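K.L.:
Predicted model and sequence below, questions to follow.
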Amino acid sequence: MTQYFLTLPHDSAEEPTMASMDPAELEAVMAAVGEFNTALQESGALLFLGGLHPPSSAKTVDATGVEPVVTDGPFVEAPEYVGGFWLIEVADEAAAVEWATRAARALRARIEVRALQEPPAG
């Protein structure tokens, strides 16, 4: 079994939040995502999930020098950012893509699928 990171990209220019969505649309999306999350959990594939606040709320910590430096904001400016994620464990990439397809339909958005690296043998 392989672990996969499914991520929900958002546009950095807008930093969308649930509060900025139309209430009826938000209710429909939340219901669809709830059904998706339940199915994922009942399948045994779900390891962890979460939604993230926008990058403007981030702190970046650099402890490569003598004293740590804490900076407001993300470590890199980007046109998109991760707004939410699922960590799943499934048999193969095809299964991960199937779950991502279901998530994309529920959220009416794109989902990125990436496998976690395996530790080196030895």
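P.N.:
Arrived safely, thanks for sending.
K.L.:
Going by C-alpha atoms from here, please, whenever you check contacts or count neighbours.
P.N.:
Fine.
K.L.:
and the most centrally placed residue in the chain, what element?
P.N.:
Central residue of the chain (Cα atoms, centre = their mean): Phe85, 2.0 Å from the mean position. Element membership for Phe85, per DSSP states H and E: strand 80-90.
K.L.:
Confirm for me that Leu107 is in contact with Ala32.
P.N.:
Yes: using Cα atoms under 8 Å, Leu107 makes contact with Ala32 at a distance of 7.3 Å.
K.L.:
elements contacting the strand holding Phe85?
P.N.:
Counting by 3 or more Cα pairs under 8 Å, 6 or more residues apart in numbering; DSSP states H and E, the packing neighbours recorded for strand 80-90 are strand 2-11, strand 46-51.
K.L.:
Can you lay out the ones you listed as TSV showing mean neighbour count and distance to Leu116?
P.N.:
Shown next, in TSV, are these (neighbours: other Cα atoms under 10 Å; distance: least, Cα to Cα, whole Å):
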stretch	mean neighbour count	distance to Leu116
strand 2-11	20	6
strand 46-51	13	13
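K.L.:
structure B:
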Amino acid sequence: MQYALIIHEAPHAYDGLSDDEQKAITAEYLAIRDDRRVVGGARLGPVDVTSTVRVAGGETLVTDGPFADAKEAFGGYYMLEADDLDAAIEIASRVPAARMGGAVEVRPVVTYRP
């Protein structure tokens, strides 16, 4: 089964960390990316260059910033193949954001076949 691991980062989670600490955290993310069960994923750009698009009454409305009104920001994701939810949770627990004030949402991917 495929699962999406949706990474929510705490604002300023990296503030105050040394270059070596930041490099170590990046290495953790790359190690997860290299897990054979991970089939895709990406880090997203910062929220200050994010736009949200809505269409109301046939008019396109664009606002600055992410849509969600939350403490954490959607920072990236992994797509993975896992035998079950427990396996997906094991990988999610390795994501640094989960221990740095953020969270990782584990969601099954629904595929539609015609």
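P.N.:
Done, it's in. Since we're looking at a predicted model, the values are computed, not measured.
K.L.:
circling back: between the strand holding Phe85 of the first structure and strand 2-11, how many degrees?
P.N.:
With axes from the mean of the first three to the mean of the last three Cα atoms, to 10 degrees defining the directions, strand 80-90 of the first structure sits at 160 degrees from strand 2-11.
K.L.:
Where in the second structure does strand 80-90 of the first structure align, residue-wise?
P.N.:
On the basis of TM-score structural alignment, strand 80-90 of the first structure is assigned to residues 72-82 in the second structure.
K.L.:
Wait, Gly45 of the second structure touches Gly75, no?
P.N.:
Yes: Gly45 of the second structure is within contact range of Gly75, at 7.4 Å (criterion: Cα under 8 Å).
K.L.:
Of those two, which one has the most company?
P.N.:
Between Gly45 of the second structure and Gly75, Gly75 has the larger neighbour count (other Cα atoms under 10 Å), namely 18 against 11.
K.L.:
so who does the more buried one touch?
P.N.:
Contacts for Gly75 of the second structure (Cα atoms under 8 Å, 6 or more residues apart in numbering) come out as 6-9, 43-46.
K.L.:
Specify which member of those residues is nearest to Arg107 of the second structure.
P.N.:
Each of these was scored against Arg107 of the second structure by Cα to Cα, and Ile6 proved nearest at 7.7 Å.
K.L.:
quick one, helices of the second structure?
P.N.:
19-33, 85-92 (DSSP state H).
K.L.:
highest average neighbour count across those helices?
P.N.:
Highest mean neighbour count of those: helix 85-92, a mean of 16 (counted as mean count of other Cα atoms under 10 Å).
K.L.:
which strands and helices sit next to that one?
P.N.:
For helix 85-92 of the second structure, the contact count by 3+ Cα pairs under 8 Å, 6+ apart identifies strand 2-9, strand 103-108 as packing neighbours.
K.L.:
Quick one: average offset of that helix versus the first structure, please.
P.N.:
Here the mean offset of helix 85-92 of the second structure against the first structure after fitting is 1.2 Å, by mean Cα distance after the TM-score superposition for the first structure.
K.L.:
Distance from the chain centre to that helix, please.
P.N.:
15 Å (Cα atoms, centre = their mean, to the nearest Å).
K.L.:
Contacts for it next, please.
P.N.:
With Cα under 8 Å, 6+ apart as the test, helix 85-92 of the second structure has contacts from 3, 5, 32, 80, 82, 98, 104-106.
K.L.:
Greatest separation within those: which pair is it?
P.N.:
Taking Cα to Cα as the measure, the contacts of helix 85-92 of the second structure span a maximum distance of 19.2 Å, between Ala82 and Ala98.
K.L.:
Can you add distance to Thr50 of the second structure and give the helices of the second structure back as a markdown table?
P.N.:
Shown next, in a markdown table, are the helices of the second structure (distance: least, Cα to Cα, whole Å):
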| stretch | distance to Thr50 of the second structure |
| --- | --- |
| helix 19-33 | 22 |
| helix 85-92 | 25 |
